[in-house]
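[1] Need a 3D model of the following:
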Amino acid sequence: MALEKNPISLVHFMAYPGPGNTRSVQRGEARAEYLLHTLEEVLNDPYFQGVEITYIKNDQIRAKVADLLKASGKRVIFGAQPVQLINEDGLIPPGDISCPDEVGRRQAVQRLKKCLEQAYELGAVDFGLISGADPGAASGLDRREAAKTQLLRSLHELCVYAGELAQKQGRTPIRITLELFDRSTEPGHKNQLIGPAREAVELARIMQDAYGHRNFGLLYDLSHMPLIKGRSFNAETPEVLRELAPFLNHVHIGTCVTNPEDKLYGDSHPRLDYPGSAVTQEMLADFLKMLVDIGYEGGIGFEVVPYGDELSSAVVRSTQTIFDIARNRIDVNYCLGTFYFQPRRFFNETWFDMLNELRVSRPNAVAEAAAARRRRSTLTEDGKLVIVAADHPARRVTRVGSDPTAMGDRMSYLGRIVRTLLGKGVDGVMATPDIIEELLLIDVLLKEKGRKEGILDGKLVIGSMNRSGLAGVEYEMDDRLTAMTVEHLKQLNCDGGKLLLRIDPGRHSRYSIATMAYCAQAVSDCRKAGLPVFVEPLPVEETPEGYKVVMTPDALIQTIGVATSLGGSAHHMWIKVPYVNDYHRVVKATTLPILMLGGASKENPLPTIREFEQGMGEGANVRGVMVGRNVLYCGKDDPLAVVEAIAMIVHQGAGMDEAVRHLAAARGRSYDWFETLI
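    Just a heads-up that it's a prediction; the model follows:
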């Protein structure tokens, strides 16, 4: 589950505002029995690791609350925002701590110092506050810039005072956390100076770098996001969290209402499933994905308010449920965080140069390694297979995303292949002879470094046979056995061969017919040699951008029927076809075992993992995958982690949720595998 290590808190003064949903808690005037009972309810809920409270006027009640909080051992956050927003008796100017009037600013600071004293008394670790009203920019930016200067002065004084109080008590200084709000003067809005994320970041950078207050940071509230307008005058999006990340002390989960006709219009914090909620499930999920992506480890507070006859406990439970649904989503759990796979960190120039030297100085090393490789006694150990495909460059296919030659970088390519072969549940590799030879030479080097087993020992090695169907050439469908024949398979001690049969019913159909003949002969030769053969029959059509696979069940069904009749017998034949809609119809086209392919790199493994999960459930003869680019080039992700997730689905029958959780946990494992051998 995503964000499970982040402490979750509840903004108590919002969720439990007072008896009958009055606002006595926010005013600091709640009766003892209500305040203590509702706090106990939150503190006794194992879901929450913290609670967010505000000013309490009564000394005796506050002392009881302090004892209760201390006994709970849970995280305490003090929110001074209600004190500032209510502004009892209207004694402080709207500008609050950013007020241009020096007397008003000092009064506002003094009020917050009193709140700070109470925050320490209650054992708080964070202190939340707001900037004060935005003076606007109707007559230029001078007033706003002056207000920011005053705000910096005030925040500096508060940070200093927090440090002095901490020193007296012999404890760590409380964190001063400024919350970001909208700048709208419409009803239901807060119209605060801070403000857009970019300006908040500028201020936080000054506070930390110029003033040296490392205990200063920011609070970003999801419910404010649709209301805060950046310099483009558009509402902010979760992307702002990337900019805020270095200064983010805390986040809130809540919602607002952006429909002016709604009675709760504005920054009202209704329950997340309120019909007029501006924060949708997708927006919540995107927000959580971004928190995972930036590696956020701080606290997450729920800020929701019951209205009318709504029960506080029911609103809290619904928030927990909706939040858990979002953070349990596969796309949220998949998020990479700060990780990105660096192939050269795993397999570097030192090893690449050793391979080159080995090819020159010991030309017989390949044959020796092939003969010494420990082969499996059976093709499959549980009736299923996960094979890594690595034969694309031989057919002039090197593009990944926008990079036309990504797979042409052989050091990166080899590193990615080896990375997948280290994955648990991977049965072997299907590759062209040059790749197989390089993997065998890596095994020679590994054994010289003291390893008893190479990466190919106990794995299947499948040789890719026909590779003359070069992408983009005129006679691409004429796909001859230019990579390996059966004799070559035997020389490299391979466990089987793989053939590609693309059928173009158009103007170049005669070349597809010729390729059928090459494949038929190869199937027959493999059978005579006792080698299994993996046939990849694909229906294709010519387009202005080149040949494309026809991804319809009818086309695949027709093509499978052609492939299974090749070469005199389908004995020891496996079929390799992509997953498509109505796959249950496709798999009924043959009794032969089927492996699913991944296709062109999507640069995000989730769609491929989902397809494989669905495909494995569509028929008993779906026996695994033979996948290349979507594992080797899975965006920024780790090929080892991705292939292990796929292997869990194939070999263990795992669901996608379990597989993705494993993927996230496996990222970066054995990253220094080669380095430790040097």
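[2] Going by C-alpha atoms from here, please, whenever you check contacts or count neighbours.
    OK.
[3] how far away is the most far-flung residue of the chain relative to its centre from residue 110?
    In the chain, the greatest distance from the average C-alpha position (CA atoms, centre = their mean) is reached by residue 103, at 49.3 Å. According to CA to CA, to the nearest Å, residue 103 stands 11 Å off from residue 110.
[4] that older thread, quick one: list the elements packing against the helix or strand where the residue farthest from the centre of the chain lies.
    Using DSSP states H and E, residue 103 sits in helix 102-121. Applying 3 or more CA pairs under 8 Å, 6 or more residues apart in numbering; DSSP states H and E, one finds that helix 102-121 contacts helix 142-169.
[5] what distance separates the helix it packs on from the centre of its chain?
    Taking CA atoms, centre = their mean, to the nearest Å, the mean C-alpha location of helix 142-169 is offset from the chain mean by 37 Å.
[6] tell me which residues of that helix are tucked away?
    Across helix 142-169, burial judged by 16 or more other CA atoms under 10 Å covers 143-144, 147-148, 150-159, 161-163, 165-166.
[7] tell me the angle it makes with helix 102-121.
    With axes from the mean of the first three to the mean of the last three CA atoms, to 10 degrees as the basis, helix 142-169 and helix 102-121 are set at 30 degrees to each other.
[8] what element comes up after helix 142-169 heading to the C-terminus?
    Per DSSP H and E, the helix or strand that comes after helix 142-169 is strand 175-179.
[9] now that following strand and helix 102-121, what's the angle there?
    Angle of strand 175-179 versus helix 102-121, following the same axes, to 10 degrees, is 120 degrees.
[10] Tell me which other helices or strands strand 175-179 touches.
    Helices and strands touching strand 175-179, by 3+ CA pairs under 8 Å, 6+ apart, are strand 126-129, strand 216-221.
[11] Pull the number of nearby residues for the closest residue to residue 596 other than its chain neighbours.
    Of all residues not flanking residue 596 in the chain, residue 625 sits nearest, at 4.5 Å (CA to CA, 6 or more residues apart in numbering). Neighbours of residue 625 under the rule other CA atoms under 10 Å: 26.
[12] One more, please, to line up against the first structure:
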Amino acid sequence: MTALTEEDFHRLRTVRAESPHTIRETLAGRRRRDIIRGDGRLFIIAADHPARGALAVGGSPFAMADRYELLDRLAIALRHPGVDGVLGTPDIIDDLAMLGLLDDKIVVGSMNRGGLRGATFEMDDRYTGYDVPAMVDSGIDFAKALLRVNLDDDGTAPTLASTADAVTAAARADLPIMLEPFLSRRVDGRVVNDLSPDAVMLSIAIASGLGASSASTWLKLPVVDDMERVLAATTLPVLLLGGDAGADPDDTFSSWEDALSLPGVRGLTVGRTLLYSSDIDVASAIDVAASLVHPGLTA
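    Just a heads-up that it's a prediction; the model follows:
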């Protein structure tokens, strides 16, 4: 199943080369929607992985490297009535805007992270994508920032400071911002996130206190054990993140369904788990997830 044609991609390449000014105009002029409407829940498709060098899915190290295939999969997802929006870095969002896929959708701008996987500077997570003024100027609806806290790495201090500045700027601009916090550490030379309930609760406490105001802050949290106790750590609105793309889809959907029923959870922000599942096609995966977030929806 494909959603886009070679003509679509030709038009996109032509615009980028010959009239790039129309990209910003198209993005700023798209038809926007309220963040919260209907049942008050959100289903956001995440596509911010490539810009941080995370191209692997399962056993395929370059599964997300083909931009045309990624855009096609995103088009299938965004044309589903149960998908409320998309999360991406400027390159992805610009492509989707020019393909006409962002009308009546929530656009979440990824501030991205500078600490690329495997780099000697991996914990130096200075922001390298959108900033708050650019998002406001471009009509972006929501901001997103990853926050990895490594208590054994000096790079965490400037990361905390820059994240606090972003939260403050977002609150002043009335721009919602979702923080994706983790307690991280190096294990055998690799940075891994601690997904124990206690570690997630500690990351919530740290993230919630950043910035001069928490009025615009949301949290993007993993589904872990003892989720009811974890969610008791915050009054902030929560979106659940997707998890391992290689996990059994039935187990994944079941864990999402259970977590979505808990107080404070407002929906899902999921990417590779749905876009590149080896067990179910994109349209079917999106359909199942949408039915979990919006039970009253008929696709």
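[13] And the TM-score between these chains?
    The TM-score (TM-score structural alignment, normalised by the length of the second structure) is 0.94; 299 aligned residues with a CA RMSD of 1.8 Å.
[14] ok so, going back, counterpart of the helix holding residue 103 of the first structure in the second structure, which residues?
    Aligned by TM-score structural alignment, helix 102-121 of the first structure falls on no residue of the second structure.
[15] residues of that helix that come out buried?
    For helix 102-121 of the first structure, the neighbour count (16+ other CA under 10 Å) marks 104-113, 115-116, 118-120 as buried.
[16] again, but for stretch 435-451 of the first structure
    Neighbour count says stretch 435-451 of the first structure has 435, 436, 437, 438, 439, 440, 441, 442, 443, 444, 445, 446 buried, by 16+ other CA under 10 Å.
[17] got it, and stretch 162-181 of the second structure?
    Under 16+ other CA under 10 Å, the buried positions of stretch 162-181 of the second structure are 162-171, 175-181.
[18] got it, and stretch 122-130 of the second structure?
    By 16+ other CA under 10 Å, the buried positions in stretch 122-130 of the second structure come out as 122, 123, 124, 125, 126, 127, 129, 130.
[19] So the last one belongs to a strand, correct?
    No: the assignment for residue 130 of the second structure, made by DSSP: H, G, I helix; E, B strand; the rest coil, is coil rather than a strand.
[20] Tell me the counterpart of it in the first structure.
    Correspondence of residue 130 of the second structure to the first structure, assessed by TM-score structural alignment: residue 484.
[21] matching residues in the first structure for the longest strand along the second structure?
    When the second structure is parsed with DSSP state E, its longest strand is strand 177-187. Aligned by TM-score structural alignment, strand 177-187 of the second structure falls on residues 533-543 of the first structure.
[22] mean deviation of that stretch from the second structure?
    Superposing on the second structure and averaging over aligned pairs (mean CA distance after the TM-score superposition for the first structure), stretch 533-543 of the first structure comes out at 1.1 Å.
[23] ok now that stretch, how far from the chain's centre?
    Stretch 533-543 of the first structure sits 33 Å away from the centroid of its parent chain (CA atoms, centre = their mean).
[24] now do stretch 644-659 of the first structure
    From the chain centre to the centre of stretch 644-659 of the first structure is a distance of 18 Å (CA atoms, centre = their mean).
[25] and what of stretch 245-263 of the second structure?
    Centroid separation between stretch 245-263 of the second structure and its chain, computed with CA atoms, centre = their mean, is 17 Å.
[26] List the buried residues in that stretch.
    By neighbour count on 16+ other CA under 10 Å, the buried set for stretch 245-263 of the second structure is 245, 246, 249, 252, 253, 256, 259, 260.
[27] Surely residue 43 of the second structure forms part of a helix?
    No: using three-state DSSP, the assignment for residue 43 of the second structure is strand, not a helix.
[28] give me every residue that touches it.
    By CA atoms under 8 Å, 6 or more residues apart in numbering, residue 43 of the second structure lies in contact with 82, 83, 84, 85, 267, 268, 269, 270, 290, 293.
[29] Would you mind measuring from it to residue 208 of the second structure?
    Separation of residue 43 of the second structure from residue 208 of the second structure (CA to CA): 22 Å.
[30] Give me the mean deviation of the longest helix anywhere in the second structure from the first structure.
    For the second structure, the helix with the greatest residue count under DSSP state H is helix 156-172. Mean deviation of helix 156-172 of the second structure relative to the first structure after superposition (mean CA distance after the TM-score superposition for the first structure): 0.8 Å.
[31] can you give me the angle that helix makes with strand 177-187?
    Interaxial angle, helix 156-172 of the second structure versus strand 177-187 (the same axes, to 10 degrees): 170 degrees.
[32] contacting residues around helix 156-172 of the second structure?
    Applying CA under 8 Å, 6+ apart, the set of residues contacting helix 156-172 of the second structure from outside is 123-127, 131-132, 143, 145, 147-150, 176-177, 210-217.
[33] thought residue 76 of the first structure was touching residue 53?
    Yes: with contact defined as CA atoms under 8 Å, residue 76 of the first structure reaches residue 53; the gap is 7.4 Å.
[34] And the contacts of stretch 203-219 of the second structure?
    147, 149, 160, 163-168, 170-171, 174-183, 233-234, 236-239.
[35] where exactly do the helices run in the stretch 401-550 of the first structure?
    For the stretch 401-550 of the first structure, the helices defined by DSSP state H, counting those that start in this stretch cover 410-421, 433-448, 486-491, 509-528.
[36] coming back round to it: for the contacts of residue 43 of the second structure, could you give me TSV that also reports distance to residue 35 of the second structure?
    Below are the contacts of residue 43 of the second structure laid out as TSV (distance: CA to CA, whole Å):
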residue	distance to residue 35 of the second structure
82	14
83	12
84	9
85	10
267	12
268	14
269	14
270	17
290	17
293	15
